[in-house]
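Participant: Sequence first, then the predicted structure, then my questions.
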Amino acid sequence: MAVLVTGGAGYIGSHMVLELLDAGEQVVVLDNLSSGFRWAVPPEAALVVGDVGDQELVTRIVEEHGIDSIMHFAARIVVPESVTDPLGYYFNNTVKTRSLVETAVRTGIRNFVFSSTAAVYGNADAPLLAEDRPLSPINPYGRSKLMSEWMLQDAHAAHSLRYAILRYFNVAGADPKGRSGQSTPHATHLIKVAAQAALGQRPHLDVFGTDYETPDGTCIRDYVQVNDLARAHLAALKSLREGGDCAVLNCGYGHGASVLEVVDVVKRVSGVDFEVRLGPRRPGDPARLVAQVDRIQGLGWQPQHDNLAEIVDQALRWEHILAARKAA
């Protein structure tokens, strides 16, 4: 049996493909390459260029490759962009996920692992966010993902489809072996942007909001290394295959760092005192998002890269790899 990874040519999806291949799985990637890269898919995985909303195509992939599980990463993910283009986000993240879930049910897929987000929690009022707390997303991105969570839960209740929903906090870093990393040219991930500023690829770094109710006034986030995140998905898939319960699982480390703390680490690791410009808040950004991680640890998952300086070093090294790729 094989695993279908949607969005497997993108940042998180490509790391998931690597983890699956390292675990001996057969992998098929479905990606429209709108933000992913053909070169990010290893030759050991089959790549199909197409859209997750194309039900005929997905059906053909399932039948031809003997797919038993789907890991769904394909989505648009930029919070401010979701505020200015909400209908685009509901179409890409919700409508197309509904089509994919329907195809999964029709073709008898047993396991569905879904890439969700801590944005479903909205403005947090607790030091750690547990999976069963009330959900109140404050931006269309979070709402688009929450709607998809509901669809999966309802599809499970009505059909045999079993799910694991993984809510990411802030994903960062790159594969320690240099095989993949965050490659989107205009990415908004803080650590990537700060790494680019340190390497002179950006003239400065913008910090959005210094008046939050946090110790230094900037947003606090739980930064989880991307390979650790992929291994959390692997643990969730293993649990489903072994008959474990459907689950909603936070993916983070259980502690956070502020924007200014991250900037300090990037400056220290890179040795570059790049320019930082302080500006007003962006729409849709909550002040603090830090995960409670008991559930995912209960599946046997333990982080291997819970070190902010290590994560920053991975990001910096990946930028050098990307620069060499572009120069070649």
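Facilitator: Great, that's in hand. Residues are numbered from 1 along each chain as shown.
Participant: use CA for all of it now, contacts and neighbours both
Facilitator: OK.
Participant: wait, isn't residue 232 in contact with residue 295?
Facilitator: No: judged on Cα atoms under 8 Å, residue 232 makes no contact with residue 295 at a distance of 10.7 Å.
Participant: of these two, who's got more company?
Facilitator: Counted by other Cα atoms under 10 Å, residue 232 and residue 295 do not tie: residue 232 has more neighbours, with 25 against 16.
Participant: The more buried one is in what secondary structure piece?
Facilitator: Using DSSP states H and E, residue 232 falls within helix 226-241.
Participant: same for that helix, what does it pack against?
Facilitator: For helix 226-241, the contact count by 3 or more Cα pairs under 8 Å, 6 or more residues apart in numbering; DSSP states H and E identifies helix 11-22, strand 111-117, strand 162-168, strand 170-172 as packing neighbours.
Participant: and with 7 Å instead?
Facilitator: helix 11-22 (3 or more Cα pairs under 7 Å, 6 or more residues apart in numbering; DSSP states H and E).
Participant: Does anything pack onto the helix it packs on? Which helices or strands?
Facilitator: Applying 3+ Cα pairs under 7 Å, 6+ apart, we find helix 11-22 packed against helix 226-241.
Participant: Show me what counts as buried in the helix it packs on.
Facilitator: By neighbour count with 16 or more other Cα atoms under 10 Å, helix 226-241 contains the buried residues 226-237, 239-240.
Participant: Residues touching whichever helix or strand comes after it, excluding its own?
Facilitator: As assigned by DSSP H and E, the chain's next helix or strand after helix 226-241 is strand 247-251. Residues outside strand 247-251 that contact it (Cα atoms under 7 Å, 6 or more residues apart in numbering) are 131, 163-169, 229, 291-293, 295-296.
Participant: Let's see that with 6 Å instead.
Facilitator: With Cα atoms under 6 Å, 6 or more residues apart in numbering as the test, strand 247-251 has contacts from 164, 165, 166, 167, 168, 293, 296.
Participant: Give the full set of residues in contact with the closest residue to residue 67 other than its chain neighbours.
Facilitator: Among residues not flanking residue 67 along the chain, residue 2 sits closest, at 4.6 Å (Cα to Cα, 6 or more residues apart in numbering). With contact taken as Cα under 6 Å, 6+ apart, residue 2 is in contact with 26, 27, 66, 67.
Participant: Mind checking which of those land in strands?
Facilitator: Using DSSP state E, the members of those that fall within strands are 26, 27, 67.
Participant: Kindly present those residues as JSON lines, with separate columns for distance to residue 319 and neighbour count.
Facilitator: Output for the ones in strands among the contacts of residue 2, formatted as JSON lines (distance: Cα to Cα, whole Å; neighbours: other Cα atoms under 10 Å):
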{"residue": "26", "distance to residue 319": "29", "neighbour count": "18"}
{"residue": "27", "distance to residue 319": "27", "neighbour count": "24"}
{"residue": "67", "distance to residue 319": "34", "neighbour count": "23"}
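Participant: Use this one as the comparison:
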Amino acid sequence: MSTWLLTGGAGYIGAHVLRALRAAGHDAVVLDDLSSGLAERLPDDVHLVRTSLLDPDLPAMLTGLTSRRRLDGVVHLAAKKSVPESVAVPLHYYEENVGGTVALLRAATAAGIGRVLYSSSAAVYGETGADPVGEDFPTLPTSPYGETKLAGEWAVRRHAEAAGLRWCALRYFNVAGAASAALADRGATNLLPLVARAAESGEPLSVFGDDWPTPDGTCLRDYVHVEDLAEAHVAAAQVLLDDDAPSPGVLNVGRNEPTSVLEVVGAVERVRGRPVPYRVAPRRPGDPARVVADATRIADVLGWRASRGIDQMVM
């Protein structure tokens, strides 16, 4: 059994990754400052270290932790993730996402942790055009959030090469769904929770632009179920544990299936049997029109493929 340090493990995605790791026979120590994560998402027997990655005592904390138990690697999910907020306060995002990643890499390496699995984002691609994007597609992010995730990738890759670490970066496309109501996404920016709230409350959903160059005028995204995403982390962790295998590097996590905002609205109406009111609002700064994954490489490298569709995400 391996044990992983899981940063951001009390968050929406982190709690699902924790659940999947444990189901596969691994263990984890969660590091989370609970600024957006929820302690109640964690099982009672999980060790929670409540601290920020920017805490100057982080190196001593991790060294003390590894003196008491073996940590085989880091799964690094902790980050700020709102595109509009990143446009409003870019320096905060650089400090938290890039500064936090650099601080974690230094502290983990000093503590003798030799594997890093980094949570990246399709936001690193920016505007992509009509074709699915592979990992070699140019990275031209259109928001400070995307820039910070790309800079984090660079830091992980370069540090891994210099320090002899094994590494992987998973570029998430749009994550949705939940394993249970207790683990559901409670964020205020992701589309599916907002659509569900509109269906329940009757308050109109804001659809940011209906004049995008897409079939119905709304943005197209590649949605992946959070449980599929969590299983991708387990597959990556298992490859990182095999010291004879090459480091996986950068991998897309998606389904290669574009879904528009209005198609998500339609799926919620179909599955929940109630209308979703919406109003068209101006486009948001930093939003690209279309981002859809070419998920060929992750299937080849990790043997992972998404198995859940959009209807399962909106249940």
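Facilitator: Perfect, I can see it now. What you see is a predicted model; the values in this text were computed from it and never measured.
Participant: which of the contacts of residue 2 of structure 1 also appear as contacts in structure 2?
Facilitator: Mapped onto structure 2 and checked by both residues aligned by TM-score structural alignment, their matches' Cα atoms under 6 Å, these keep the contacts 26, 27, 67.
Participant: Give the equivalent position in structure 2 for residue 218 of structure 1.
Facilitator: With TM-score structural alignment as the criterion, the equivalent of residue 218 of structure 1 in structure 2 is residue 218.
Participant: separation between its match and residue 199 of structure 2?
Facilitator: 19 Å (Cα to Cα, to the nearest Å).
Participant: now do residue 147 of structure 2
Facilitator: 33 Å.
Participant: So for these two, which residue has more residues nearby?
Facilitator: For residue 147 of structure 2 versus residue 199, neighbours defined as other Cα under 10 Å are more numerous around residue 147 (25 against 22).
Participant: Could you check which residue of structure 1 pairs with the more buried one?
Facilitator: Counting by TM-score structural alignment, residue 147 of structure 2 corresponds to residue 143 in structure 1.
Participant: quick one: contacts for that match?
Facilitator: By Cα under 6 Å, 6+ apart, residue 143 of structure 1 lies in contact with residue 137.
Participant: Surely it is within a helix?
Facilitator: Yes: assessed with DSSP: H, G, I helix; E, B strand; the rest coil, residue 143 of structure 1 lies in a helix.
Participant: I'd like the ones in strands among the contacts of residue 2 of structure 1 as CSV, with distance to residue 189 of structure 1 appended.
Facilitator: Formatted as CSV, those follow (distance: Cα to Cα, whole Å):
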residue, distance to residue 189 of structure 1
26, 30
27, 27
67, 32
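Participant: Tell me the one of those nearest residue 268 of structure 1?
Facilitator: residue 27 (38.8 Å; Cα to Cα).
Participant: Hmm, residue 45 and that closest one touching each other?
Facilitator: Yes: with contacts counted by Cα atoms under 6 Å, residue 27 of structure 1 reaches residue 45, the gap being 5.1 Å.
Participant: In structure 2, which residues correspond to stretch 69-85 of structure 1?
Facilitator: So stretch 69-85 of structure 1 sits over residues 73-89 in structure 2, by TM-score structural alignment.
Participant: how about the matching stretch: buried residues?
Facilitator: 73-87.
Participant: do stretch 304-315 of structure 2 as well
Facilitator: Buried residues in stretch 304-315 of structure 2, defined by neighbour count with 16+ other Cα under 10 Å: 304, 305, 306, 308, 310, 313, 314.
Participant: Which residues outside it are in contact with it?
Facilitator: Here stretch 304-315 of structure 2 makes contact (Cα under 6 Å, 6+ apart) with 176, 177, 225, 228, 268, 299.
Participant: which one in structure 1 is aligned with the last one?
Facilitator: Read it as residue 299 of structure 2. Under the alignment (TM-score structural alignment), residue 299 of structure 2 pairs with residue 297 in structure 1.
Participant: same check, this time on the first one
Facilitator: Under the alignment (TM-score structural alignment), residue 176 of structure 2 pairs with residue 172 of structure 1.
Participant: Confirm for me that its match is in contact with residue 228.
Facilitator: No: counting by Cα under 6 Å, residue 172 of structure 1 sits too far from residue 228 to count as a contact (10.0 Å).
Participant: Against residue 145 of structure 2, how distant is the spatially closest residue to residue 165 of structure 2 that is not a sequence neighbour?
Facilitator: Residue nearest to residue 165 of structure 2 in three dimensions, not counting chain neighbours: residue 114, with 5.0 Å by Cα to Cα, 6+ apart. Plainly put, residue 114 of structure 2 is 27 Å away from residue 145 of structure 2 if you go by Cα to Cα.
Participant: What is the burial count for the closest residue to residue 53 of structure 1 other than its chain neighbours?
Facilitator: Of all residues beyond its chain neighbours, the one nearest residue 53 of structure 1 is residue 96 (4.6 Å), with distances taken as Cα to Cα, 6+ apart. Using other Cα under 10 Å, residue 96 of structure 1 has 20 other residues around it.
Participant: what's the helix or strand for the counterpart of residue 96 of structure 1 in structure 2?
Facilitator: In structure 2, the residue paired with residue 96 of structure 1 according to TM-score structural alignment is residue 100. Assessed by DSSP H and E, residue 100 of structure 2 sits inside helix 100-110.
Participant: what's the mean distance for that helix versus structure 1?
Facilitator: In this overlay with structure 1, the average offset of helix 100-110 of structure 2 from its partner residues is 1.0 Å by mean Cα distance after the TM-score superposition for structure 1.
Participant: For that helix, give me every contacting residue.
Facilitator: Helix 100-110 of structure 2 is contacted from outside by 53, 54, 59, using Cα under 6 Å, 6+ apart.
Participant: Apply 8 Å and report the result again.
Facilitator: The contact list for helix 100-110 of structure 2, computed with Cα atoms under 8 Å, 6 or more residues apart in numbering, reads 53-54, 58-60, 62-63, 74, 114, 152, 155-156, 159, 163.
Participant: which one of those residues is nearest residue 256 of structure 2?
Facilitator: Out of those, the member with the shortest distance to residue 256 of structure 2 (by Cα to Cα) is residue 152, at 24.4 Å.
Participant: which SSE is that closest one in?
Facilitator: Per DSSP H and E: residue 152 of structure 2 is located in helix 144-163.
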